[in-house]
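> Sequence plus the predicted model coming up.
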Amino acid sequence: MKALVLKRYGGSGQIEFADVARPVIKPDEILVQVHAVGLNPIDYMIPKGDFKPILKFQLPATMGSDLAGVVVEVGTRVRRFKVGDAVFASIFDLGGGSLAEFAAVPEHAAALKPANLDFVQAASIPMVGLTSWQAFHERARIKPGQKVFVPAGAGGIGSFAIQLAKHLGAKVGTTTSTGNVDLVRGLGADEVVDYKKQEFEKVLRGYDAVLGTLRGNELEKALAIVKPESTIVSLIGPPDAAFARARGMNFLMRFVLGLLSRKIIRLAKARHATYSFLFVRPDGGQLAKIGELLETSRIRPVIDKVVPFSQAKEGLAYLEQGRAKGKVVVQLVGA
């Protein structure tokens, strides 16, 4: 089968199409014919080696994490799915990749595709949906009436996180460029800061939670807008010692990550806030609950561009430019 494969670390130049063996599934896995794959920033960061110390990634490896497709084979212990089921899933950090004609998916990572979504729409959801769900339900424990700051609201994660926070009853603040103000307001954002005209840390105040999605010093700036007992959940780092312990890393890695996160933890404590680093985990049960929200149209997919499988590398390059309004999706079947 054809797959987009990372040969070695060193950037996008090390990614190429290759013929690889069709996956042989384990008893607790399903084999999915992949119809579409949603791209995420992690997909262009991995080839650079940014996550080499913490990811279970054996090279050469098939790229991609999110997928939607049809089950063509089920393992002997699989009970929730049958051949012919339309499913969607994230297989991030599970040892395999989704940018291929077929993918092995652990049963626990998959959910039935929402009936009202096509495969492209469904493939845009898993990682951004699970990330937002785990950040807001498990870490920040968002309650109705609280204020949540989601920077870069027009992006893939931002466009979903705004909608989920609103569903949870929160008031949402975000940043975006001038041309995307109407888009993020349409998704439910209450306070919108045009970063081309204003600095958000000088405008916003009294926030209960921050979803860290931007690199650089943006996370430190966000500390200026939170109130005591607030929660900062970062998706881009720095990783902390708690993350290292959860991953079973050795003492040296726990020490190193503790040093890396020491400054932001100290600054958060000075604001009587808590900081944690979130590394999303695949979870079919959570994805099924997200699917229910999608089926009732309480949350909708936001897709910027759909590219055929042959242009997957171009799709990754476009996403890396940071200008996508919503998700970039690769279509393998029906393009």
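Looks like it came in fine. Residues are numbered from 1 along each chain as shown.
> Going by C-alpha atoms from here, please, whenever you check contacts or count neighbours.
Fine.
> Residue 328 belongs to a strand?
Yes: the assignment for residue 328 by DSSP: H, G, I helix; E, B strand; the rest coil puts it in a strand.
> That one: neighbouring residues, count only.
Neighbourhood size, residue 328 [other CA atoms under 10 Å]: 27.
> how near is residue 94 to residue 257?
For residue 94, the distance to residue 257 equals 22 Å [CA to CA, to the nearest Å].
> hmm, I was thinking of residue 48
Distance from residue 48 to residue 257, by CA to CA: 19 Å.
> And those two? Which one has more around it.
More crowded of residue 48 and residue 257, by other CA under 10 Å: residue 257, with 19 against 16.
> Isn't that one up against residue 244?
Yes: taking CA atoms under 8 Å as the definition, residue 257 is a contact partner of residue 244 at 7.1 Å.
> Tell me the spacing between the nearest residue to residue 298 once chain neighbours are set aside and residue 332.
The shortest distance from residue 298 to any residue other than its chain neighbours is 7.2 Å, reached at residue 167 (CA to CA, 6 or more residues apart in numbering). Going from residue 167 to residue 332 by CA to CA gives 32 Å.
> Looking at those two, which is more packed in?
residue 332 (22 against 15).
> ok, the more buried one - contacts?
Residue 332 makes contacts with 34, 35, 36, 37, 101, 308, 309, as judged by CA atoms under 8 Å, 6 or more residues apart in numbering.
> name the element the second one belongs to?
Read that as residue 35. Applying DSSP states H and E as the criterion places residue 35 in strand 29-38.
> Moving C-terminal from that strand, which element do we reach first?
helix 41-45.
> how far does that following helix sit from the chain's center?
Centroid displacement of helix 41-45 relative to its chain, using CA atoms, centre = their mean, to the nearest Å, is 10 Å.
> my guess is residue 178 meets residue 196, correct?
Yes: between residue 178 and residue 196 a contact is recorded at 7.0 Å, counting by CA under 8 Å.
> which stretches of the stretch 201-335 of the chain form strands?
207-212, 226-234, 274-277, 303-308, 327-331 (DSSP state E, counting those that start in this stretch).
> I'd like to know which of those is closest to residue 11.
strand 327-331 (19.2 Å; CA to CA).
> and the angle for the closest one with strand 29-38?
Between strand 327-331 and strand 29-38, the angle comes out at 120 degrees (axes from the mean of the first three to the mean of the last three CA atoms, to 10 degrees).
> structure B:
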Amino acid sequence: MKAAVITQYGQVRDVVRVADAPVPAVGPQDVLIEVRAAGVNPVDHLIVKGFMSADALAGPVVIGNELAGVVSKVGAEVTRFAVGDEVFSRVDPRVGGAFAEYAAVDQSLVAAKPAALTFEEAASLPLVALTALQALTEQSDVRAGTRVLIHGAAGGVGSAAVQIAKTLGAEIVATASADTVDLVRELGADRVIDYRAEKFDEVVSDVDVVLDTIGGETQERSFGVLKTGGTLVSTIPIADAEAKKARWNVEARSFFMHPDGEQLAHLAGLVEAGQLRPIVEMVFPLDEAAAALQKVERGGARGKTVIAVRA
């Protein structure tokens, strides 16, 4: 099969190549998915650079962390899916393998693809939507009346978080660039701040939850807008977290999402109900996987970048 692989860590342009790779073996709990499309995320180029592992590579590794496709084979103990099912998945991060024509995924990490979505749209959702859902419901407790500030609200995680927070009944304040303000408002934000025109910490206060996908100065300034007892949840590590929690009398948590097929099925239900829609910015063919990764590496996304594995 054709796949995007690395044999060593390094810069995307130097180490990512598309090559022949063996079709993965199918374990008893696995479904073999004929991949139609795969989503691209910042974690992918960090993996390529070796930031996520201290171990040297023993051989070629197929990269990629989320996909949509059609089940082509099932393991002996699989009960949830059958050959021909259209599915999507955030794959096991220890395994990867989404940027390929076939991927073997444990059935517990797979859900039925929403019928309303194309494969490209479905492939763009698992990682970012699961991150958003877990940030709002596991790392914090967003519910009706909760005041939430979402940074980077036009990006992959941010755009999903705005929509999911809306389903939870939250009051949503969001930061975005001027050219995406209308999009973020359309997704459900009650107030959208153009971060280049206004400093959010000068116009926002008494927030229950901040979802930070930016880090750096944005993360630092976010502590000052939280209520006493509020929670900052970040996908970026928080330096001196304990000291900041004590200073501001708040909770501060950084986390990395975990794949979960049941949660993914819940998100599929939101899609079917018209409460969650993917935002796909650009689609690359598999042969241009390195270019897709470099696009994400540059940042400034309006939604997601996707690789079309099969036409």
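That came in fine, so what should we check first? Note that the structure is a prediction, hence the values are computed from the model and not measured.
> Now name the helix or strand holding residue 145 of structure 1.
Counting by DSSP H and E, residue 145 of structure 1 is part of no helix or strand.
> I'd like to know how far it sits from residue 168 of structure 1.
9 Å.
> and those two? which has more neighbours close in?
Applying other CA under 10 Å to residue 145 of structure 1 and residue 168 shows that residue 168 carries more neighbours, namely 16 against 13.
> Quick check: closest non-adjacent residue to that one.
residue 144 (6.0 Å).
> Double-check that neighbour against residue 164; I have them as touching.
No: contact criterion CA under 8 Å: residue 144 of structure 1 and residue 164 do not qualify, at 11.8 Å.
> which residues are in contact with both of these two?
Joint contacts of residue 144 of structure 1 and residue 164 (CA under 8 Å, 6+ apart) do not exist.
> got a list of contacts for stretch 97-111 of structure 1?
With CA under 8 Å, 6+ apart as the criterion, stretch 97-111 of structure 1 contacts 1-4, 22-25, 28-35, 37, 61-67, 78, 80-81, 87-91, 96, 282-285, 287-288, 332.
> Any of those buried? List them.
2-4, 25, 28-35, 37, 61-67, 78, 81, 87-91, 96, 282-284, 287-288, 332 (16 or more other CA atoms under 10 Å).
> In contact with the closest residue to residue 10 of structure 1 other than its chain neighbours, which residues are there?
Leaving aside its sequence neighbours, residue 10 of structure 1 sits nearest to residue 48 (CA to CA, 6+ apart; 5.0 Å). Residues near residue 48 of structure 1 by CA under 8 Å, 6+ apart: 9, 10, 11, 12.
> Quick check: PyMOL command selecting the buried ones in these.
Entered in PyMOL, the line below selects the buried ones among the contacts of residue 48 of structure 1, by 16+ other CA under 10 Å:
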select buried, resi 9+12
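> quick one, longest helix in structure 1?
Identified as the longest helix of structure 1 according to DSSP state H is helix 251-270.
> how about that helix: buried residues?
253, 254, 257, 258, 260, 261, 262, 264, 265, 268.
> of these, closest to residue 192 of structure 1?
Using CA to CA, residue 268 comes nearest to residue 192 of structure 1 of those, at 23.6 Å.
> Sticking with residue 160 of structure 1, tell me its helix or strand.
Using DSSP H and E, residue 160 of structure 1 sits in helix 156-167.
> just the angle between the helix or strand following that helix and helix 156-167, please?
Using DSSP H and E, the helix or strand that follows helix 156-167 of structure 1 towards the C-terminus is strand 171-176. Following the same axes, to 10 degrees, one obtains 160 degrees for the angle between strand 171-176 of structure 1 and helix 156-167.
> can you list the residues that contact strand 171-176 of structure 1?
With CA under 8 Å, 6+ apart, strand 171-176 of structure 1 has contacts from 145-154, 162, 165-166, 184, 188-195, 200, 204.
> Would you show me how to pick out the buried ones of these in PyMOL?
Buried subset of the contacts of strand 171-176 of structure 1, written as a PyMOL selection, criterion 16+ other CA under 10 Å:
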select buried, resi 146+147+148+149+150+151+152+153+154+162+165+166+184+188+189+190+191+192+193+194+200+204
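> got the residue ranges for the helices in structure 1?
Using DSSP H, helices in structure 1 cover 41-45, 119-123, 126-133, 156-167, 181-187, 218-222, 241-246, 251-270, 284-295, 312-320.
> Quick one: the contacts of residue 332 of structure 1 as CSV, columns for distance to residue 172 of structure 1 too.
Output for the contacts of residue 332 of structure 1, formatted as CSV (distance: CA to CA, whole Å):
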residue, distance to residue 172 of structure 1
34, 35
35, 34
36, 31
37, 29
101, 39
308, 35
309, 36
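> so which of these would you say is closest to residue 324 of structure 1?
Residue 324 of structure 1 lies nearest to residue 37 out of these, by CA to CA, at 15.9 Å.
> Contact partners for that closest one?
Applying CA under 8 Å, 6+ apart to residue 37 of structure 1 gives the contacts 64-68, 98-99, 120, 123-124, 329-332.
> I'd like the distance from the aligned residue in structure 2 for it to residue 134 of structure 2, if you could.
Matched across to structure 2, residue 37 of structure 1 falls on residue 38, judged by TM-score structural alignment. Separation of residue 38 of structure 2 from residue 134 of structure 2 (CA to CA): 21 Å.
> Thank you kindly, that will do.
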